[in-house]
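Asks: Need coordinates for the following:
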Amino acid sequence: MTTPSRVAIVTGGSGGIGRPVVERLAADGLAVVVAYSGSEERAQEAVTAVTEAGGTATAVRGDLGDEADVARLFDEAEAAYGGVDVVVNTAGIMLLSPIASFDVDDFDRMVRTNLRGTFLVSRETVRRVRDGGALLNFSSSVVKLALPEYSAYAATKGGVDALTLVLARELRGRDVTVNTVAPGPTATPLFLDGKPQDVVDRLAAAPPLERLGTPDDVTELVAFLAGPGRWVNGQVLYVNGGIA
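Replies: Below you'll find the model as predicted:
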């Protein structure tokens, strides 16, 4: 089989949004590196789904908060496929609590994954991505919705927004786009975990379209920004059905 000409790294590639992103980019003809930190079984399931559909994928484990692990992720992508063209940062954790009772260790853990991890992957992307490439970071619509108990999570994602907007301007002349995708309520395990049904129903009714988003709603935008969307740059794009 001919090696695909374009290569993507998807962090959190075995997760609720990450895996659909992996499968969609592979279906579009990219070789995909599934970056994961947790379950090897889930990561291999994502790789198997791609290869059984005729695509190309491999899995690499590492801690995105660790500089050496992030460098090794890119090393392995380059060794396997010759370079990196698209990086999609879907990895993230969400811990909720009012500020007054928020555990500082939980805060630090979320900052390490959501903000430090995005920073390190973005920095390595800048150093390695080929011209014509794209970096897509993931934020959240809760940054502007200001929902109670989401303060720490929203703070980490607000940092991602700022990093993305500045980085797009720092890459002037490189022909590399940098954008943030900011989903609203989306029916993934991360979103649904621990929420009472009445809360889920209320959030589903909030957008004018009166439903939760699906991972496929998000992957459509990712595929566009990773491929033909070359004139979209330095933006935070809200994928939330019009909730705000």
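
Asks: Please make it C-alpha for all contacts and neighbour counts, starting now.
Replies: OK.

Asks: Show me what the longest helix seen in the chain is packed up against.
Replies: Identified as the longest helix of the chain according to DSSP state H is helix 151-170. If you count contacts as 3 or more CA pairs under 8 Å, 6 or more residues apart in numbering; DSSP states H and E, helix 151-170 packs onto helix 104-110, helix 117-128, strand 134-138, helix 142-145, strand 177-183.

Asks: Which residue, other than its chain neighbours, is closest to Ala57?
Replies: Spatial nearest neighbour of Ala57, chain neighbours left out: Val32 (4.7 Å); criterion: CA to CA, 6 or more residues apart in numbering.

Asks: So the one you found sits against Thr51, correct?
Replies: No - counting by CA atoms under 8 Å, Val32 does not reach Thr51; the two are 10.4 Å apart.

Asks: Give me the common contacts of the two.
Replies: Contact criterion CA atoms under 8 Å, 6 or more residues apart in numbering; residues shared by Val32 and Thr51: Ala57.

Asks: neighbour-wise, which of these two wins?
Replies: Higher neighbour count among Val32 and Thr51: Val32, with 31 against 15, using other CA atoms under 10 Å.

Asks: Can you tell me how far that one is from Arg42?
Replies: Counting by CA to CA, to the nearest Å, the gap from Val32 to Arg42 is 15 Å.

Asks: cool, Leu225 as well?
Replies: In this view, Leu225 and Arg42 are 26 Å apart by CA to CA.

Asks: Those two: who's more crowded?
Replies: Leu225 (24 against 15).

Asks: Tell me which residues of whichever helix or strand that one is part of come out buried.
Replies: In the assignment (DSSP states H and E), Leu225 maps to helix 215-226. Neighbour counts over helix 215-226 (16 or more other CA atoms under 10 Å) mark Pro215, Asp217, Val218, Thr219, Leu221, Val222, Ala223, Leu225, Ala226 as buried.

Asks: and this one, so I can compare the two:
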Amino acid sequence: MTKKGESIQEKILRILDRNPDGLRIGQLQKLLKVSRNSVYRYLDLLEMKGSICKQPDKSYILKERIRPQTIYGFQYQAILQGLKIVGGEKWDIRNPEGKQNFKELGKITYPMMKFPDLSKDANFKKQSHHLSDIIETTLKVLQVTLPVETFKDDIRLDKDGFPDKLTNLAAIISFEGGYVLSEDVIENGFAHYYIIAGLFEMWFEHLIPPIYGGRTIVDVLKIDSEHQIVDLALYVIFDEKNPFIKS
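Replies: Sure thing, here's the model as predicted:
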């Protein structure tokens, strides 16, 4: 087995872990960007290993979960669909009110996530001369705290550590996955990223303004539903002078 083949098999397992209702060949092919024959071949290998099994509806599921299920995993499907059914447009991310309601839900959830309060950490304040320090530290904390798969970040700072002068954009944090292909929640399946945006916004509000002043906003910047990729954007806004310390 080549390294590429092993990598694709690992990716199949991760994708199926994020989609506990199971996925069919065509759905996996779109996410993997490989030929249909290749998908069949790797699924056969994983089935022989006992890692996956085929269901009567011809979808594939994991025999054992990779990660423990949490409120941000399998149970999300029932919550997202339930809120939409009960609340209608108020909990539908296709309109601004629905997006904001999910974001506010994230802010309410924030105290339960047990984020460390680095704004009172004198050593952290002393070391944080550059916004990139805060963002990098944040990503490390959030990767441990949130059960979602962070796979890249794009920090938009100039050489002195300032957010983009025109847009106030400081960072883009990209995530892969979202339990979006379950038929029950396919229209609202990315709603939990608005919850995560609310969590992030609360985190940055507790961290950046006490050190530098200003205010922070976190919003969902882009959703690529075909490949299960979501970009969250961090904006840092200063009403007066930008107080970042030059490197």
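
Asks: So after superposing, what's the score?
Replies: After superposition, the two chains reach a TM-score of 0.28 (TM-score structural alignment, normalised by the length of the first structure), with 101 aligned residues with a CA RMSD of 5.0 Å.

Asks: circling back: make a markdown table from the helices and strands packed on helix 151-170 of the first structure and add distance to Tyr36 of the first structure and mean neighbour count to it.
Replies: Shown next, in a markdown table, are those (distance: least, CA to CA, whole Å; neighbours: other CA atoms under 10 Å):
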| stretch | distance to Tyr36 of the first structure | mean neighbour count |
| --- | --- | --- |
| helix 104-110 | 16 | 15 |
| helix 117-128 | 12 | 20 |
| strand 134-138 | 16 | 25 |
| helix 142-145 | 24 | 16 |
| strand 177-183 | 19 | 25 |
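
Asks: Which of those sits closest to Leu25 of the first structure?
Replies: strand 134-138 (12.6 Å; CA to CA).

Asks: correct me, but Val200 of the first structure touches Phe191?
Replies: No - assessed by CA under 8 Å, Val200 of the first structure is found out of contact with Phe191, at 9.0 Å.

Asks: before we move on, the earlier item: looking at the helices and strands packed on helix 151-170 of the first structure, which is closest to Val60 of the first structure?
Replies: Among those, the nearest to Val60 of the first structure by CA to CA is helix 117-128 (13.9 Å).

Asks: What is the closest one packed up against?
Replies: Judged by 3+ CA pairs under 8 Å, 6+ apart, helix 117-128 of the first structure is in contact with helix 67-81, strand 86-89, strand 134-138, helix 151-170.

Asks: Compare these and give me the one nearest Phe119 of the first structure.
Replies: Closest of those to Phe119 of the first structure is helix 151-170, at 7.4 Å (criterion: CA to CA).

Asks: if we take the buried residues of helix 215-226 of the first structure, which one ends up nearest to Val87 of the first structure?
Replies: Ala226 (8.4 Å).

Asks: Could I get the buried residue list for the longest helix seen in the second structure?
Replies: Criterion DSSP H: the longest helix present in the second structure is helix 191-212. Using 16+ other CA under 10 Å as the test for burial, helix 191-212 of the second structure gives 191-209, 211-212.

Asks: Now for the nearest residue to Gln44 of the first structure once chain neighbours are set aside, which secondary structure element holds it?
Replies: Nearest residue to Gln44 of the first structure, sequence neighbours excluded (CA to CA, 6+ apart): Ala59, at 6.7 Å. In this structure, Ala59 of the first structure sits in strand 57-61 according to DSSP H and E.

Asks: what angle sits between that strand and helix 67-81?
Replies: On the basis of axes from the mean of the first three to the mean of the last three CA atoms, to 10 degrees, strand 57-61 of the first structure is oriented at 160 degrees to helix 67-81.

Asks: Could you list every helix and strand in contact with strand 57-61 of the first structure?
Replies: Using 3+ CA pairs under 8 Å, 6+ apart as the contact test, the elements touching strand 57-61 of the first structure are strand 31-36, helix 40-52, helix 67-81.

Asks: Among the ones you listed, which comes closest to Lys144 of the first structure?
Replies: Nearest to Lys144 of the first structure among these is strand 31-36; the distance by CA to CA comes to 28.4 Å.

Asks: got the angle between that closest one and helix 67-81?
Replies: Using the same axes, to 10 degrees, strand 31-36 of the first structure lies at 150 degrees relative to helix 67-81.

Asks: Report all helices and strands that strand 31-36 of the first structure contacts.
Replies: Packing partners of strand 31-36 of the first structure (3+ CA pairs under 8 Å, 6+ apart): strand 7-11, helix 18-27, helix 40-52, strand 57-61, helix 67-81.

Asks: Tell me if I'm right that Ile61 of the second structure and Lys54 touch.
Replies: Yes - between Ile61 of the second structure and Lys54 there is a contact at 6.6 Å, judged by CA under 8 Å.

Asks: Identify each buried residue in the longest helix of the first structure, please.
Replies: Under the neighbour-count criterion of 16+ other CA under 10 Å, helix 151-170 of the first structure has 151-161, 163-165, 167-168 buried.

Asks: just curious, which of these is nearest to Asn89 of the first structure?
Replies: Lowest distance from Asn89 of the first structure to the buried residues of helix 151-170 of the first structure (CA to CA) belongs to Val160, with 10.2 Å.

Asks: Kindly provide the distance from the closest one to Arg61 of the first structure.
Replies: Counting by CA to CA - Val160 of the first structure and Arg61 of the first structure are separated by 22 Å.

Asks: same check, this time on Glu220 of the first structure
Replies: To Arg61 of the first structure, Glu220 of the first structure is 26 Å away according to CA to CA.

Asks: repeat for Val70 of the first structure
Replies: Distance from Val70 of the first structure to Arg61 of the first structure, by CA to CA: 10 Å.
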